[in-house]
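Pasted the sequence and its predicted model underneath.
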Amino acid sequence: MATETIKLQAEARTQFGKGAARKIRRDHKIPAVMYGHGAEPVHITLIGHDAMMALKNPNALLTIVLDGDEQMALAKDVQRDPIKPVIEHIDLVIVRRGEKVTVDVPVHVEGEAGPETVVTVDNPTLQVEAEATNIPESLTVSVEGLEAGTQILASEVELPSGSTLVSDAELLVVNITQQISEEALEAELAEAEAEAGIEHDESDEEAAEAAEAEGEGDAEGGESEGDSEEKSEDA
């Protein structure tokens, strides 16, 4: 079944440079460039909110509508503001129906592994080749009931029909290990700190316990000394 495309209205862009880009963003639009298949790069602007919603799925198949013409494209590179939730620029690559493309697809883990285990996703995405109109949104890996020591490699992840694996087949995707106890974790941490030469100041609670233990020791020592004196007097 072909993937539905998301239509985005575009306008031609004739002004360039940082100043022009800032003005475009102030108008709640996003500067973009569309290229591929030997065509000259086309500089456009997209409506900011619509583009951000569409690109919640990074592999969304887009239909760019420019001056009444429609062109299918994928987001090749999305530049985002490092602080604000704003897209600064989008590179779009033109695709054709039936054409195969290579994309990174997120891995979704479902189910609960065996008791006292920890599930670690070592690689959250896999690179696959698929038709541009049939790109999977995600790849599902079930860990239901799996025991500690189980490892799931890229070659073991089920791909939808029409998709082939590009990532290394031996790539570790999911690793299931034995859950470490709190005592063992504290012991490992203490050993690592000792090797690193890290020393901690004695806490108030530890100081109080040490003082209490010392006081009990003095009391026992005093009783023993008194007993010795009584025995000497009796003799």
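Here it is on my side, so go on.

from here on, contacts and neighbour counts on C-alpha atoms
Noted.

Touching, residue 101 and residue 129? I think so.
Yes. With contact defined as C-alpha atoms under 8 Å, residue 101 reaches residue 129; the gap is 5.5 Å.

residue contacts, the spatially most central residue of the chain?
The chain has residue 124 as the residue nearest its centroid, 6.4 Å off, counting by C-alpha atoms, centre = their mean. By C-alpha atoms under 8 Å, 6 or more residues apart in numbering, the contact set of residue 124 is 106, 107, 108, 173.

try this one side by side with the last:
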Amino acid sequence: MSEVKIPAALRTEFGKGAARRIRRADQVPAVIYGHGAEPKHVSVPGHELLLALRTANVLISLEIDGKSELVIPKAVQRDPIKGFLEHVDLLSVKRGEKVNVEIPVTAEGELAPGGNLLEHVLAALPVEAEATHIPEGVTVSVEGLEAGASVLAKDIALPKGTTLAVDGDAVVIQVVAAQAEEAPEEGEEEAEGAAEEAPADEAPADEA
């Protein structure tokens, strides 16, 4: 995984008012945690950070006061309506260090005929990997799987140096049988038949 270099600035103002001012300047308030150090409050260019976060578990090299600090995103808060970044928690990492992260799981292939449905029980797979070699994701083949079949965590091939951080018997993907349309109840059928057979109302004799 390549590193994304982004400049950052230490910040000393906190609270909602300060956060709004930072965002108005096209910056995103962020906090860096990790290695037992005191949390470090920074502001990061919003556009550059937004582009970087398109990659899951992206490795970011923050340039702060002439020094570089490696971080990965841990929690991202977005505006629920407009979707812009409101706040980001970052985890400080070191080269060679192992970290626990979740990587996306993508299914490929066609299920067996029958209109069955594919359910992602785990949309992301918990793994342990070297901080500078976190996989962008894993792909699982579901080709030909029938209803009732499932893919377990231990069935997924992981890149070298990456291990599971979840029980190997955990279900990641399963195939659910398609539900047949419910037949109308007997009472409903009788009512529909009676409505079809009922003759049209005759006009009153005095109006003929």
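Cool, the structure landed. Predicted model, so just to flag it, every value in this text is computed and none were measured.

Can you calculate the TM-score here?
The TM-score (TM-score structural alignment, normalised by the length of the second structure) is 0.86; 197 aligned residues with a C-alpha RMSD of 2.3 Å.

any idea how far the residue nearest to the centre of the first structure is from residue 43 of the first structure?
33 Å (C-alpha to C-alpha, to the nearest Å).

Ok, residue 184 of the first structure next?
Distance of residue 184 of the first structure to residue 43 of the first structure, computed by C-alpha to C-alpha: 59 Å.

Tell me which of the two has more neighbours.
Per other C-alpha atoms under 10 Å, whichever of residue 184 of the first structure and residue 43 has more neighbours is residue 43, with 18 against 10.

Can I take it that the more buried one is in a helix?
No. Read with DSSP: H, G, I helix; E, B strand; the rest coil, residue 43 of the first structure is strand and lies in no helix.

Show me what it aligns to in the second structure.
Residue 43 of the first structure maps onto residue 41 of the second structure when the alignment is built from TM-score structural alignment.

How about residue 67 of the first structure?
Going residue by residue (TM-score structural alignment), residue 67 of the first structure aligns to residue 65.

Excluding covalently adjacent residues, which one is nearest to its match?
residue 9 (7.2 Å; C-alpha to C-alpha, 6 or more residues apart in numbering).

quick one, strands of the second structure?
Along the second structure, counting by DSSP state E, strands occupy 3-10, 27-33, 40-45, 59-64, 67-78, 85-92, 98-108, 117-120, 124-130, 138-141, 150-152, 163-164, 171-176.

Rebuild those strands as JSON lines, extending it with distance to residue 192 of the second structure.
Formatted as JSON lines, the strands of the second structure follow (distance: least, C-alpha to C-alpha, whole Å):
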{"stretch": "strand 3-10", "distance to residue 192 of the second structure": "66"}
{"stretch": "strand 27-33", "distance to residue 192 of the second structure": "62"}
{"stretch": "strand 40-45", "distance to residue 192 of the second structure": "65"}
{"stretch": "strand 59-64", "distance to residue 192 of the second structure": "64"}
{"stretch": "strand 67-78", "distance to residue 192 of the second structure": "51"}
{"stretch": "strand 85-92", "distance to residue 192 of the second structure": "55"}
{"stretch": "strand 98-108", "distance to residue 192 of the second structure": "44"}
{"stretch": "strand 117-120", "distance to residue 192 of the second structure": "33"}
{"stretch": "strand 124-130", "distance to residue 192 of the second structure": "49"}
{"stretch": "strand 138-141", "distance to residue 192 of the second structure": "47"}
{"stretch": "strand 150-152", "distance to residue 192 of the second structure": "42"}
{"stretch": "strand 163-164", "distance to residue 192 of the second structure": "57"}
{"stretch": "strand 171-176", "distance to residue 192 of the second structure": "33"}
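
Deepest-packed of those, please.
Sort these by mean neighbour count, taking mean count of other C-alpha atoms under 10 Å, and strand 27-33 sits at the top with a mean of 22.

what's the mean deviation for it versus the first structure?
Superposed on the first structure, strand 27-33 of the second structure shows a mean distance to its aligned partners of 1.1 Å (mean C-alpha distance after the TM-score superposition for the first structure).

just checking, what packs against that strand?
helix 16-24, strand 40-45, strand 85-92 (3 or more C-alpha pairs under 8 Å, 6 or more residues apart in numbering; DSSP states H and E).

6 Å - rerun?
strand 40-45, strand 85-92 (3 or more C-alpha pairs under 6 Å, 6 or more residues apart in numbering; DSSP states H and E).

ok, now how distant is the equivalent of residue 50 of the second structure over in the first structure from residue 191 of the first structure?
The alignment partner of residue 50 of the second structure in the first structure, by TM-score structural alignment, is residue 52. Residue 52 of the first structure sits 48 Å away from residue 191 of the first structure, going by C-alpha to C-alpha.

Next: residue 220 of the first structure.
34 Å.

The two: who's more crowded?
More crowded of residue 220 of the first structure and residue 191, by other C-alpha under 10 Å: residue 191, with 13 against 10.
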